[in-house]
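Dropping the sequence and predicted coords here.
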Amino acid sequence: MASILITGGAGFIGTNFVRHWRRAHPNDEILVLDALTYAGNAANLDGLDQVRLVVGDIGDTELVRQILRNHDISTVVHFAAESHVDRSISGPAAFIETNVVGTHSLLMAAKAEWLDRGSGRPHRFHHVSTDEVYGSLGPDDPAFSETTTYSPNSPYSASKAGSDHLVRAYHHTYGLDTTISNCSNNYGPYQYPEKLIPLFLLNCLRGIALPIYGDGMNVRDWLHVDDHCQGIEKVIANGRSGEVYNIGGGQELTNIAVIDAICTALDRAFVDTPSLAQRFPAAPAANGQPSASLKSYVTDRQGHDRRYAINASKISNELGYAPRRDFAAGFAETLAWYLENGDWWSALLDKAQR
């Protein structure tokens, strides 16, 4: 039996990774370190065996050292981060504190326990990052590769770039066994309803306007969170120490195409399942109107990157990674999950409104 520490494991991607790891490694001890800020939800881990939640801050270096030592941790998977770009524009300080200072705190703890104490034990510190560190692409530019120059354009992406550089430095300077993955836009179960897909999906169900930035033609590569998790597992198991791996879904879509897919799928769901109209009476689809009637164009986000795209050939060629879902299949699963788990997201919305 091995022991693994997952930071931010009560958040969106972290929760899905905890569940993925439990399925794939049923005998491992899993420790989750999460500060349970607004996007962290202890209920996300309900029903999981041998998963221990430690409520705490990644910036507490001594706490992390104690966890690594007392539980004989050999692998750290670092998800904990402030991640919403809009929030980083209005309040960048929290992003520097968590994403840069917090990551450095984890690295100091890992170095102290795995290297300085002379255990010599095999270890792996995996850092989960984003394609946003690479900046913005033009319509005909090649997709981001692991050698693309960093060019972050928001406080969020700048803070993630800084954390990436620290992880790299701890490998090259001290010999810490690290890997980094940079992923494209994730979607799927347990995503906090501030990101595009859950926000617009729940707005449609509640009859609230769908605020589309600019012309809606910004392009993102969409990656189902379960596919992301299996990619991370491959990097942890067989990725080369000190290396970076880009994980993408291979599904470039404009924001407006994603929004239209949400509206179309919801309208169809209300036709196929008439009882939805009773559950969500404020939805346009409950009243014979198209969900697209809620679309509203708003002033574009400051510094809004135009296009992201991931070249995942490195992880594919070296580690055999390939996404298992296209966007149509992944979104159908996601829609079904949100329709079936109204209690989960209703509780989050109620808490946010208090």
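Okay, I see it.

Please make it C-alpha for all contacts and neighbour counts, starting now.
OK.

From what I see, residue 164 and residue 129 are in contact.
Yes: counting by CA atoms under 8 Å, residue 164 touches residue 129, with 7.1 Å between them.

here's the one I want to compare it with:
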Amino acid sequence: MNDEKRTLLVTGGCGFIGCNFVRLVNRELPHWRLINLDKLTYAGNLQSLAGVEENERYRFVCGDIGDAELVERLFGEEQIDTVVHFAAESHVDRSIVGPGEFIRTNIVGTFTLLEAARRHWPGQNGGEARRFLHISTDEVYGSLGATGLFSETTPYDPRSPYSASKASSDHLVSAYFHTYGLPAVITNCSNNYGPYQFPEKLIPLVCNNALQGLTLPVYGDGKNIRDWLHVEDHCRALVAVLQRGRPGHHYNVGGNSEMANIDVVRMICDLLDQRVGLLPDGRQHRELITFVRDRLGHDRRYAIDASKIKAEIGWQPAIRFADGLAATIDWYLEHRAWLEAVLDGSYQDYYRTMYGHAEGAADLG
């Protein structure tokens, strides 16, 4: 793939992984232009990209990936040659309570993007100049037993409305490659962690609750196992896939860091004991741990075989989990204002402050 110039439509670029990807590209790939399309739902935070908007190679557009007219217009205006599709409803608990939005965003929204790419990339869909990179999850594979790994050939077996909607979108993307020759690539990643993660996910939730002296809820017996991947490692993998990945292929992206949830929670508690001291009553943060009723359909174990991306593309994770977790906790301690703004909802005022009176700076779709 020619890296001299790219024009990327990044969907969900104000979310956790998306904002880290935008920051990485903005910092290290000056020949790539970024168009960030984000609906700014509860998990989309413009403050996570503070400073990036100053770059002339970056444009933010507030809008829905399901808005076909808006997506069509962006493809035409910006001559998009690369799509990096992060935008998704992603919280399993929310999908159990209200699955409808997951169907609309994860399936219908993906379809809208695929249709726009198909119409705007005629005749050269299989060429080197274009890519449609669809970011998915290891949850589409279902649950593992005590042994084994998810590979790119593992049959899909989703267990929640969230993972079912992502599996459906994966199949759509794959179908557009096989039917229309759309130069699509799919990545399936393990659990991400790192800066700017919305505090409904395990690591920032535990960190925040512990700092406030609140209980630390752990599902079931806490022995559900996840493979943890630092978000910067993930974003570097995505850049590598854009540069060297083969259209029509899946690439699993894992951190080689399997941990039981309870062990992650205990590590966070110990880090906080070291960094901020014991609780006001002299207890260790571990004493806040409370086991709660298990989640419906809770997968027992996920683990990724990332040998294909290593062999074909040369990528492997560089950040050890212990180091990455410590750096992540330090980041949250140093950015308490960011965390507090998310928790009290005031982060949503940032859009109005930054763009509400700036003619043409943003596009409300």
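Yep, it's here. Nothing here was measured: the structure is a model prediction, and the numbers come from that model.

which neighbours do residue 164 and residue 129 of the first structure share?
Residues within reach of residue 164 of the first structure and of residue 129 at once, by CA atoms under 8 Å, 6 or more residues apart in numbering, are residue 180.

residues contacting residue 137 of the second structure?
Residues near residue 137 of the second structure by CA under 8 Å, 6+ apart: 163, 166, 187, 188, 189, 190.

So the first one sits against residue 140, correct?
Yes: with contacts defined as CA under 8 Å, residue 163 of the second structure counts as touching residue 140 at a distance of 5.1 Å.

In contact with residue 134 of the second structure, which residues?
Residue 134 of the second structure is in contact with 83, 84, 85, 86, 170, 173, 184, 185, 186, 187, counting by CA under 8 Å, 6+ apart.

now, which of the residues you listed sits nearest residue 22 of the second structure?
Nearest to residue 22 of the second structure among the contacts of residue 134 of the second structure, counting by CA to CA, is residue 84 at 10.3 Å.

contacts for stretch 12-24 of the second structure?
With contact meaning CA under 8 Å, 6+ apart, stretch 12-24 of the second structure is reached by 10-11, 34, 36-40, 43-46, 48-49, 52, 85-88, 192, 195-198, 231-232, 235-236.

what's the answer for stretch 309-321 of the second structure, then?
228-230, 233-234, 237, 240-241, 244-245, 251-257, 306.

Narrow those residues to just the buried residues.
Buried by 16 or more other CA atoms under 10 Å: 228-230, 233-234, 237, 241, 245, 251-257, 306, out of the contacts of stretch 309-321 of the second structure.

Tell me which of those fall in helices.
233, 234, 237, 241 (DSSP state H).

Could you dump these into a markdown table and include distance to residue 23 of the second structure?
Formatted as a markdown table, those follow (distance: CA to CA, whole Å):
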| residue | distance to residue 23 of the second structure |
| --- | --- |
| 233 | 13 |
| 234 | 13 |
| 237 | 14 |
| 241 | 17 |
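
Out of those, the closest to residue 101 of the second structure would be?
Using CA to CA, residue 234 comes nearest to residue 101 of the second structure of those, at 25.8 Å.

In the first structure, what range does stretch 21-38 of the second structure match?
Matched against the first structure by TM-score structural alignment, stretch 21-38 of the second structure falls on residues 17-34.

can you tell me the distance between the two ends of that stretch?
By CA to CA, to the nearest Å, the extent of stretch 17-34 of the first structure from end to end equals 14 Å.

residue ranges for the helices of the stretch 201-350 of the second structure, please.
Counting by DSSP state H, counting those that start in this stretch, the stretch 201-350 of the second structure has helices at residues 202-211, 231-244, 261-276, 307-313, 321-334, 336-344, 349-355.

what does the strand or helix carrying residue 181 of the first structure contact?
According to DSSP states H and E, residue 181 of the first structure maps onto strand 178-183. Residues outside strand 178-183 of the first structure that contact it (CA under 8 Å, 6+ apart) are 124-131, 164, 167-168, 171, 223, 228, 232, 235-236, 239-248, 310.

Which ones among those map onto strands?
Counting by DSSP state E, the part of the contacts of strand 178-183 of the first structure found in strands is 124, 125, 126, 127, 128, 129, 130, 223, 244, 245, 246, 247.

Which of the three states applies to the counterpart of residue 192 of the second structure in the first structure?
Residue pairing (TM-score structural alignment): residue 192 of the second structure is matched to residue 186 of the first structure. For residue 186 of the first structure, the secondary structure call by DSSP: H, G, I helix; E, B strand; the rest coil comes out as strand.

Understood, closing this out.
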